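Chemist: Predicted structure and sequence below. I'll ask about it afterward.
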Amino acid sequence: MKPFLKAILFLIILTILDFLLRKGLIAFYIPFQLPHNLTMLILFTLFTLSSWLITKWFCKTDKITLYDLGISLKSKNRLEFYYGLLIGIVLWAIVSILQSYITGFSWELRQNVSLYNILYGLLFIFIADLGTELFTRGYPLKSFEKSFGANAAIIIMMFFVGLKSYSNQVEGELLLYTILIPVLHTIFFSIIYFKTNRLGAALGIHTGANFITISIFDLRPEQENQAIPSGIFQSNVELENFSLVCLQLPWVLMALIFSIVVYFWWKKEKRHHNNV
């Protein structure tokens, strides 16, 4: 089977598992709820474990290893994860602060914040993002690259992530941002993966970014039994009072700028190798 066909099969299998485990279909039929919504953590963990095992199986059929995809616990991968985590935390914290300044609200300390909630949130985010990286980077990107080249592989995954991000529960301008921002993120996460040939840096940035926007600067409406506990800071006013453009535009601009920067970083290195 051609590499791109295997990549499509891989994405179909994991899309089905994503729908069952992470989108809540199985959770809907579970007749009980574990404390602190551990049910969702278990389901997300099952998805990540399944992604790991399925990636390993596809690698075996291609006579390669997870290490060939840059998926390992080797020291360089771990180091790049820590660097990526720091970059994600710093960049997304800066944009979160700019977002409040541009939009016109302030971040205020949420009451009853606990260290347990923050650490639980970090664990949940890491597990969820590891599953996402295995799903949308790694095997499918490398397989599409073999068939069509790196640039085309990134475009294909942008299209796939856009489709995956579609939701019939939102519409209009909100739907646009719901699709656009993950698509833009796919650009720089994929470039970083191709640049390093390892998953660590992309996973680190992904984890740091979501940790900041969920467990630190949290704009989510607070709900009972939400999968990830509320973050440390919340908006001091209701967000319905503000323009959606003001709330989302900083993230769009950041994603565009970051994508351009890492693209030229990637191309510069490729030109250097070609000259050598």
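Modeler: Looks like it arrived, so ask away.
Chemist: Please make it C-alpha for all contacts and neighbour counts, starting now.
Modeler: Noted.
Chemist: burial of Ala201, as a residue count?
Modeler: Ala201 is flanked by 27 other residues according to other CA atoms under 10 Å.
Chemist: List the residues that contact it.
Modeler: For Ala201, the contact set (CA atoms under 8 Å, 6 or more residues apart in numbering) comprises Asn77, Glu80, Phe81, Tyr82, Tyr83, Gly84, Leu85, Ile192, Tyr193.
Chemist: Show me what secondary structure element comes after the helix or strand harbouring it.
Modeler: Per DSSP states H and E, Ala201 falls inside helix 200-210. Scanning forward in sequence from helix 200-210 by DSSP H and E, the next helix or strand is strand 233-235.
Chemist: Which positions in the helix or strand just after that next one come out as buried?
Modeler: Heading C-terminal from strand 233-235, the first helix or strand you meet, by DSSP H and E, is helix 244-275. Neighbour counts using 16 or more other CA atoms under 10 Å place 247-252, 254-256, 258-259, 262-263, 266 of helix 244-275 among the buried residues.
Chemist: And stretch 95-107, by the same measure?
Modeler: By neighbour count on 16+ other CA under 10 Å, the buried set for stretch 95-107 is Val95, Ser96, Gln99, Ser100, Thr103, Phe105, Trp107.
Chemist: Keep only those of the contacts of Ala201 that are in helices.
Modeler: When DSSP state H defines the helices, the subset of these inside them is Asn77, Glu80, Phe81, Tyr82, Tyr83, Gly84, Leu85, Ile192, Tyr193.
Chemist: what sits against the third one?
Modeler: When you say that, I think you mean Phe81. Going by CA under 8 Å, 6+ apart, Phe81 touches Leu199, Gly200, Ala201, Ala202, Leu203, Gly204, Ile205.
Chemist: For Trp92, see how far away the third one is.
Modeler: Per CA to CA, to the nearest Å, Ala201 is found 15 Å from Trp92.
Chemist: Nearest to Leu130 among the contacts of Phe81?
Modeler: Within the contacts of Phe81, proximity to Leu130 (CA to CA) peaks at Leu203, which comes in at 6.4 Å.
Chemist: Do I have it right that that closest one meets Gly84?
Modeler: Yes. Between Leu203 and Gly84 there is a contact at 7.3 Å, judged by CA atoms under 8 Å.
Chemist: out of these two, which sits in the busier spot?
Modeler: Between Leu203 and Gly84, counting by other CA under 10 Å, Leu203 is the more crowded of the two (29 against 23).
Chemist: want to throw the contacts of Phe81 into JSON lines with distance to Leu115?
Modeler: Formatted as JSON lines, those follow (distance: CA to CA, whole Å):
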{"residue": "Leu199", "distance to Leu115": "28"}
{"residue": "Gly200", "distance to Leu115": "26"}
{"residue": "Ala201", "distance to Leu115": "26"}
{"residue": "Ala202", "distance to Leu115": "26"}
{"residue": "Leu203", "distance to Leu115": "23"}
{"residue": "Gly204", "distance to Leu115": "21"}
{"residue": "Ile205", "distance to Leu115": "22"}
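Chemist: dropping in the other structure now:
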Amino acid sequence: MERPRVDLNSDLGEGFGVWRLGDDTALLDVVSSANVACGFHAGDPSTMRRVCAAAADRGVTIGAQVSYRDLAGFGRRFVDVEPRELADEVVYQLAALDGFARIAGSRVRYVKPHGALYNAVVTHTGQAEALVAAVRDYDPDLAALGLPGSEWLRLAEEAGLRTVREAFADRAYRPDGSLVPRREPGAVVRDGDEVVHRGLRMVTEGVVRAVDGTDVAVRPASLCVHGDTPGAVALAVRVRDALRDAGVEVRAFG
């Protein structure tokens, strides 16, 4: 029987200037894929270059975490941007990060939308189409990372892009498989034991307990542990070790 495997990803490079968010270096010793901010919700050229270099040194796969142009809101506010403009802004972010990845001897391998854009393209067909068009035009070999059942993954698959199902060990789920919005209480799971339990169950059983107590199918190829939560590094280590102890190989999909 083939050994089960999963990618472990985290959002990195989310500082800006002298301000740092999370321990990028420590997390890069734990995860197999890094979703690197591209300057629109967080990140700046020096941060992008530093994180890409550190990821390349460790053999961690680099992904572009693209966002609305919303530094003030950390990309967590919906922006009703025209699809063509959104596509251009995604290409802009992709190209910027890919430049630093190539300087480091690597390259961008996948795209993951951030924050409000991630949530929007679950159901917003126009913005999902724009995201797909940007990826297809820039590099159709890039994978699309996102929520199962989203318009983003559906349209990406129709366009011939490789799609990768993602789940969140530290986020609460609704019964329909969508994420509980961050503005609602309990949207982020902060109990370490619960995060580890949920992550392990997602990968080994293909389900997660929703807020109403029902089990929702997820079956992730990539599992995310956010890098901006308190104790993120130790929590990511616990999730990785629990997966390995359960016989799951932690390996990048890219």
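Modeler: Everything's here; your move. These numbers were taken from a predicted model, which means no experiment stands behind them.
Chemist: Got a TM-score for the two of them?
Modeler: Remark: TM-score between the superposed chains equals 0.26 [TM-score structural alignment, normalised by the length of structure 2]; 113 aligned residues with a CA RMSD of 5.9 Å.
Chemist: Give me the subset of the buried residues of stretch 95-107 of structure 1 that lies in helices.
Modeler: Among those, the ones falling in helices (DSSP H) are Val95, Ser96, Gln99, Ser100, Thr103.
Chemist: if we can go back for a sec, could you flag which of the contacts of Phe81 of structure 1 are buried?
Modeler: The neighbour count (16+ other CA under 10 Å) marks Leu199, Gly200, Ala201, Ala202, Leu203, Gly204, Ile205 as buried among the contacts of Phe81 of structure 1.
Chemist: Roughly how far does the nearest residue to the second one once chain neighbours are set aside sit from Thr207 of structure 1?
Modeler: So the one you mean is Gly200 of structure 1. Leaving aside its sequence neighbours, Gly200 of structure 1 sits nearest to Phe81 (CA to CA, 6 or more residues apart in numbering; 4.2 Å). Computed as CA to CA, the Phe81 of structure 1 to Thr207 of structure 1 distance reads 9 Å.
Chemist: now swap in Thr178 of structure 1 and tell me
Modeler: Thr178 of structure 1 is 19 Å from Thr207 of structure 1, by CA to CA.
Chemist: So for those two, which sits in the more crowded spot?
Modeler: Between Thr178 of structure 1 and Thr207, counted using other CA under 10 Å, the more crowded position is Thr207 (26 against 17).
Chemist: tally of neighbours for the residue nearest to that one when sequence neighbours are not counted?
Modeler: Spatial nearest neighbour of Thr207 of structure 1, chain neighbours left out: Phe126 (5.6 Å); criterion: CA to CA, 6+ apart. Other residues near Phe126 of structure 1 come to 20 when the count uses other CA under 10 Å.
Chemist: list the helices and strands the longest helix along structure 2 packs on?
Modeler: Ranked by number of residues, the top helix in structure 2 under DSSP H is helix 83-103. Applying 3 or more CA pairs under 8 Å, 6 or more residues apart in numbering; DSSP states H and E, one finds that helix 83-103 of structure 2 contacts helix 45-58, strand 61-66, strand 108-113, helix 125-138.
Chemist: Run the angle between it and helix 125-138 for me.
Modeler: Counting by axes from the mean of the first three to the mean of the last three CA atoms, to 10 degrees, helix 83-103 of structure 2 points 40 degrees away from the direction of helix 125-138.
Chemist: related to what we said a few turns ago, distance of the residue nearest to Gly200 of structure 1 relative to His185 of structure 1?
Modeler: Distance, Phe81 of structure 1 to His185 of structure 1, using CA to CA: 17 Å.
Chemist: do the same with Phe160 of structure 1
Modeler: Going from Phe160 of structure 1 to His185 of structure 1 by CA to CA gives 13 Å.
Chemist: which residues of structure 2 fall in strands?
Modeler: Remark: strands assigned in structure 2 by DSSP state E are 5-12, 33-37, 61-66, 108-113, 143-146, 162-168, 207-209, 215-217, 222-224, 249-250.
Chemist: Pipe these into JSON lines and attach mean neighbour count and distance to Glu85 of structure 2 per row.
Modeler: As requested, these are exported to JSON lines (neighbours: other CA atoms under 10 Å; distance: least, CA to CA, whole Å):
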{"stretch": "strand 5-12", "mean neighbour count": "25", "distance to Glu85 of structure 2": "24"}
{"stretch": "strand 33-37", "mean neighbour count": "28", "distance to Glu85 of structure 2": "19"}
{"stretch": "strand 61-66", "mean neighbour count": "29", "distance to Glu85 of structure 2": "14"}
{"stretch": "strand 108-113", "mean neighbour count": "24", "distance to Glu85 of structure 2": "16"}
{"stretch": "strand 143-146", "mean neighbour count": "26", "distance to Glu85 of structure 2": "20"}
{"stretch": "strand 162-168", "mean neighbour count": "22", "distance to Glu85 of structure 2": "23"}
{"stretch": "strand 207-209", "mean neighbour count": "22", "distance to Glu85 of structure 2": "36"}
{"stretch": "strand 215-217", "mean neighbour count": "17", "distance to Glu85 of structure 2": "35"}
{"stretch": "strand 222-224", "mean neighbour count": "25", "distance to Glu85 of structure 2": "29"}
{"stretch": "strand 249-250", "mean neighbour count": "18", "distance to Glu85 of structure 2": "37"}
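Chemist: export those strands to a markdown table and tack on distance to Ala96 of structure 2?
Modeler: Formatted as a markdown table, the strands of structure 2 follow (distance: least, CA to CA, whole Å):
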| stretch | distance to Ala96 of structure 2 |
| --- | --- |
| strand 5-12 | 16 |
| strand 33-37 | 10 |
| strand 61-66 | 9 |
| strand 108-113 | 10 |
| strand 143-146 | 17 |
| strand 162-168 | 22 |
| strand 207-209 | 36 |
| strand 215-217 | 36 |
| strand 222-224 | 23 |
| strand 249-250 | 28 |
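Chemist: Among those, which comes closest to Val122 of structure 2?
Modeler: strand 143-146 (8.5 Å).
Chemist: got the buried residues for whichever strand or helix holds Thr15 of structure 1?
Modeler: Per DSSP H and E: Thr15 of structure 1 is located in helix 3-17. Across helix 3-17 of structure 1, burial judged by 16+ other CA under 10 Å covers Pro3, Phe4, Lys6, Ala7, Phe10, Leu11, Leu14, Leu17.
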